[in-house]
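> Give me a 3D structure for the following:
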Amino acid sequence: MPEQLSPATVRAEVRIPLTFPDGYRVEAEVFTFHGLTDGAEHLALRIGELGDRTPLVRLHSECLTGDVFGSARCDCGPQLREAVERIAETGGYLLYLRQEGRGIGLYNKLDAYMLQDQGLDTYAANTALGLPEDGRDYTAAAQMLTTLGATGIRLLSNNPDKAGQLAALGIEVTERVPTGVHVSASNVRYLRAKVEHTNHAIPLAALVG
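Predicted coordinates:
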């Protein structure tokens, strides 16, 4: 049986024009919420025309270093850019979740980077700090989707844990749509660890290097 969600309500809705460094532009309806289970200031962005199609949804965890500063140590910035355009093409939601560093916070993430520079992978660095490999919980995301009436979705993700958690929370994932592989010399070890530790759907052949 799916877990019973506590109700959330829309707090505010505002239209924001999005512009990315490569010049791509799109308008988004941004929703804030009351009653989210973790009390964090998560956002839902409705992008494109929904119509009667199953919405395409991306759960994107906040990454200050990648999303804002363009760090090449991860693939978060390119995934965010890709997700916005792909959602705009078919209609759906980008959930921007305040879960920096897979839920461990910004300072801890930077501490983990120091350990990665000494040879640990992204997951081993977290555990060496006494923190979970991945501390993210998607209950608030399921609340947001339920409040917006998106209880059946196509999930834009390579991460099987996201689909599994949403399904357990009563969100029907009708399809898991893979994201692109945004590989560079700086993030290849990070991406390979995602495949080897948490079964991300990233072809290993793309990570040679």
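> CA only for contacts and neighbour counts going forward, please
Will do.
> Residue 195 belongs to a helix?
Yes: according to DSSP: H, G, I helix; E, B strand; the rest coil, residue 195 belongs to a helix.
> now it: how far from residue 10?
36 Å (C-alpha to C-alpha, to the nearest Å).
> Pull the contacting residues for residue 75.
Counting by C-alpha atoms under 8 Å, 6 or more residues apart in numbering, residue 75 touches 66, 182, 183, 187.
> I misspoke; the intended subject was residue 175.
153, 154, 155.
> do you know how far it is from residue 77?
23 Å.
> before we move on, the earlier item: higher neighbour count, residue 195 and residue 10?
Neighbour count, other C-alpha atoms under 10 Å: between residue 195 and residue 10, residue 195 has more, with 16 against 13.
> can you list contacts of the helix or strand harbouring residue 102?
Following DSSP states H and E, the helix or strand that holds residue 102 is helix 100-103. For helix 100-103, the external contacting residues (C-alpha under 8 Å, 6+ apart) are 61, 62, 63, 64, 106, 108, 109, 133, 134, 135, 136.
> one more time with 10 Å
With C-alpha atoms under 10 Å, 6 or more residues apart in numbering as the test, helix 100-103 has contacts from 61-65, 97, 106-110, 112, 122-123, 126, 131-137.
> Sequence B follows; please return its structure for comparison with A:
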Amino acid sequence: MTDSDGASGAADEGVRRVVEVRLPTTYGEFRAVGYLDRRTGTEQVALVQGDPAGERVLTRLHSECLTGEVFGSTHCECGEQLAASLRAIAEERRGVLVYLQGHEGRGIGLLAKLRAMRLQQDDGLDTVDANLALGLPVDARDYAGAAGMLRDLGVRSVRLLSNNPRKGEALERYGVPVAARLPLLVPPGAENLRYLRAKRERLDHDLPHLDGIPGRL
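Here you go, the predicted model:
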């Protein structure tokens, strides 16, 4: 099955490959492979270098973050993690970054994320309690589409760029083995130290670089 751009339809029933195009970036040249997630109707993209088919492929599953990636917010480390992931894949000349739309604010959406940020600033709640105070899940993200995209690209196992063990566990539940999980540590700043501590203490993120840092920077 092919579409008007010549891209083949994905074998995985959950996603369909729609288009593939060369994408030059400041990090190097990637192939942008566009997919439609049949379950959600969301358009997704994977940035690929080299031939990703095979084992132990360097991989990042990156949740969209408008505030951190576009506006440079220092409330989180998302923009820096995205840049570091693309650099790592470019240096290895083989790998995949799956950029996951629909994951804003750990899946609660942009407006809800902004409301949660306001609760953190005004009421002193952490990132977990702010979501709960809004009657929202702590983490609503799903990785079925990401796993389908990786399978379509021929990825059989990954070295996952992530500090979040739960992300690797979710990927394995969808049939993509995690051969290793590689840290993606960003030095904390005054604005995101409390947020990072909540991720470590309440969401099980591995953030050993926070040890020994005083309560305030």
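> so where do the strands sit in the second structure?
15-25, 28-37, 43-49, 57-63, 95-100, 158-161, 178-182 (DSSP state E).
> Trace the last one over to the first structure and give me the residue numbers.
Spelled out, it's strand 178-182 of the second structure. The aligned range for strand 178-182 of the second structure in the first structure is 173-177, by TM-score structural alignment.
> Show me which parts of the matching stretch are buried, residue by residue.
Residues 173, 176 are the ones in stretch 173-177 of the first structure that count as buried (16 or more other C-alpha atoms under 10 Å).
> Just give me the mean distance for that stretch relative to the second structure.
Stretch 173-177 of the first structure, aligned to the second structure and superposed, deviates on average by 0.5 Å (mean C-alpha distance after the TM-score superposition for the first structure).
> what's the spacing between that stretch and its chain's center?
Taking C-alpha atoms, centre = their mean, to the nearest Å, one finds stretch 173-177 of the first structure lying 15 Å from the centre of the chain it belongs to.
> returning to that earlier point: the contacts of residue 75 of the first structure into CSV, with extra columns for distance to residue 44 of the first structure and neighbour count?
Shown next, in CSV, are the contacts of residue 75 of the first structure (distance: C-alpha to C-alpha, whole Å; neighbours: other C-alpha atoms under 10 Å):
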residue, distance to residue 44 of the first structure, neighbour count
66, 19, 18
182, 24, 19
183, 27, 21
187, 28, 17
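> for those, which one is nearest residue 38 of the first structure?
Taking C-alpha to C-alpha as the measure, residue 38 of the first structure lies nearest residue 66 of those, at 23.6 Å.
> which one in the second structure is aligned with the closest one?
So residue 66 of the first structure corresponds to residue 68, using TM-score structural alignment.
> What sits closest to that match if chain neighbours are left out?
residue 79 (5.0 Å; C-alpha to C-alpha, 6 or more residues apart in numbering).
> Report the contact partners of that neighbour.
Per C-alpha under 10 Å, 6+ apart, neighbours of residue 79 of the second structure: 64, 65, 66, 67, 68, 69, 70, 71, 72, 73.
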